[in-house]
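Colleague: Okay, sequence plus prediction incoming.
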Amino acid sequence: MPLNIIKLSVGTESPESLKEWQTYFQAMHGRIFHTTRMTPKRKAEILDGGSIYWVIKGAVRCRQQVIDLEEYVNEEGTKYCRIVLDEELIATRPYPHRAFQGWRYFPDDKCPPDEKQGGGTDALPDDMADELRDLGLI
């Protein structure tokens, strides 16, 4: 069973703005990766179909499949991990999540489903749908 990662997308306003930034990053580096200080110890489980779930503006809103986890050492000799990602950004049902530092393991049973918004709310702006969901109306 694959294991996922959850991570804040700091400074991102929406999945669309994350996609724009990643398109720019890919043009510069030839691929999409996120550099983090700590390397996951459960690498085999993550590479068995795991994804990184992005928290944007207080909720999980999208995910990307993890292709590889590469160790990287900078010029000063500090070790980092590059989380190499598939370019496809998959929308998820918004799932509230508070801020945290770094990344965390995110088991499948905690992951939101792969759909933008349930209950016929696809036409609603994200902030309005979030507020209606908080009120228990959708």
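Modeller: Good, I have the coordinates. Residues are numbered from 1 along each chain as shown.

Colleague: Only C-alpha atoms from now on, for both contacts and neighbour counts.
Modeller: OK.

Colleague: Burial check on residue 83, number of neighbours?
Modeller: Neighbour count of residue 83, defined by other CA atoms under 10 Å: 21.

Colleague: what comes into contact with the strand or helix carrying it?
Modeller: For residue 83, the enclosing helix or strand under DSSP states H and E is strand 79-85. With contacts defined as CA atoms under 8 Å, 6 or more residues apart in numbering, strand 79-85 is touched by 31-39, 64-74.

Colleague: List the buried residues of that strand.
Modeller: 80, 81, 82, 83, 84, 85 (16 or more other CA atoms under 10 Å).

Colleague: One more to weigh against that first structure:
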Amino acid sequence: MTGTIHLIKLSVGSDSVEQIEDWQRNRSKQRIGGQYYHLTRMWPKREAELLNGGSIYWVVKGFLQARQRVLSLEEVIGDDGIRRCAIVLDPELIRTTVAPKRPFQGWRYLKPEDAPADLGKARANDDALPPDLAGKLAEIGVL
């Protein structure tokens, strides 16, 4: 049986999880079958594991803050003739405990045991702490 793997991706230009939601819901025309997709140049080599319950974890302002379940990987050929990978995502962004993450390029794999925990539905509507404060609290085990 195939295990599960996740991806980590910087959400460049986003100041909050709400901005990611707004972009995906209202501004982006990147859709396959009505679902938003994130376009990347590289195709994940661990495709079977990613499609076995994997998610993309979003880093916003230096902190891992939310995730979205990966629904499929689709080939997209750009106007330049280059093959790219469309990572089709579930529309629901699930907030996670906040974890600091240093900048990196592209995306990285994330083992399930290293992934931050989801926040419960009851906490999803809590007033968001500033990411730097939430990160410091997480470092000392308060969040």
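Modeller: Received the coordinates, thanks. Remember, it's a predicted structure, so these values are computed and weren't measured experimentally.

Colleague: what's the spacing between whatever residue of structure 2 lines up with residue 10 of structure 1 and residue 127 of structure 2?
Modeller: Superposed on structure 2 with TM-score structural alignment, residue 10 of structure 1 falls opposite residue 12. According to CA to CA, to the nearest Å, residue 12 of structure 2 stands 23 Å off from residue 127 of structure 2.

Colleague: just residue 102 of structure 2 next, same as before
Modeller: Taken as CA to CA, the span from residue 102 of structure 2 to residue 127 of structure 2 is 25 Å.

Colleague: what about the two, which has more around it?
Modeller: Ranked by neighbour count (other CA under 10 Å), residue 102 of structure 2 and residue 127 place residue 102 first, with 10 against 7.

Colleague: Remind me which helix or strand the aligned residue in structure 1 for that one belongs to.
Modeller: Aligned by TM-score structural alignment, residue 102 of structure 2 pairs with residue 98 of structure 1. Assessed by DSSP H and E, residue 98 of structure 1 sits outside every helix and strand.

Colleague: how about residue 98 of structure 1, what does it touch?
Modeller: Residue 98 of structure 1 neighbours (CA under 8 Å, 6+ apart): 58, 59.

Colleague: now with 7 Å?
Modeller: By CA atoms under 7 Å, 6 or more residues apart in numbering, the residues touching residue 98 of structure 1 are residue 58.

Colleague: need the strands for structure 2, in chain order.
Modeller: 6-10, 31-32, 35-40, 55-60, 63-77, 83-89, 94-100, 107-110 (DSSP state E).

Colleague: Nearest spatial neighbour of residue 14 of structure 1, chain-adjacent residues omitted?
Modeller: Once flanking residues are discounted, residue 14 of structure 1 sits nearest to residue 56: 6.4 Å by CA to CA, 6 or more residues apart in numbering.

Colleague: one step back: what's the separation between the match of residue 102 of structure 2 and residue 59 of structure 1?
Modeller: Distance from residue 98 of structure 1 to residue 59 of structure 1, by CA to CA: 7 Å.

Colleague: returning to what we had before: quick check: PyMOL command selecting the buried ones in the contacts of strand 79-85 of structure 1.
Modeller: Typed into PyMOL, the line below selects the buried ones among these, using 16+ other CA under 10 Å:
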select buried, resi 32+33+36+39+64+65+66+67+68+69
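
Colleague: Report the separation between the match of residue 102 of structure 2 and residue 55 of structure 1.
Modeller: Taking CA to CA, one finds residue 98 of structure 1 at 8 Å from residue 55 of structure 1.

Colleague: Just list the residues touching the residue nearest the centre of structure 1, thanks.
Modeller: Centroid-nearest residue in structure 1, with CA atoms, centre = their mean: residue 54, separated by 2.4 Å. Going by CA under 7 Å, 6+ apart, residue 54 of structure 1 touches 6, 7, 8, 9, 60, 61, 62, 63.

Colleague: Now which of the residues you listed would you call buried?
Modeller: Buried among the contacts of residue 54 of structure 1 (16+ other CA under 10 Å): 6, 7, 8, 9, 60, 61, 62, 63.
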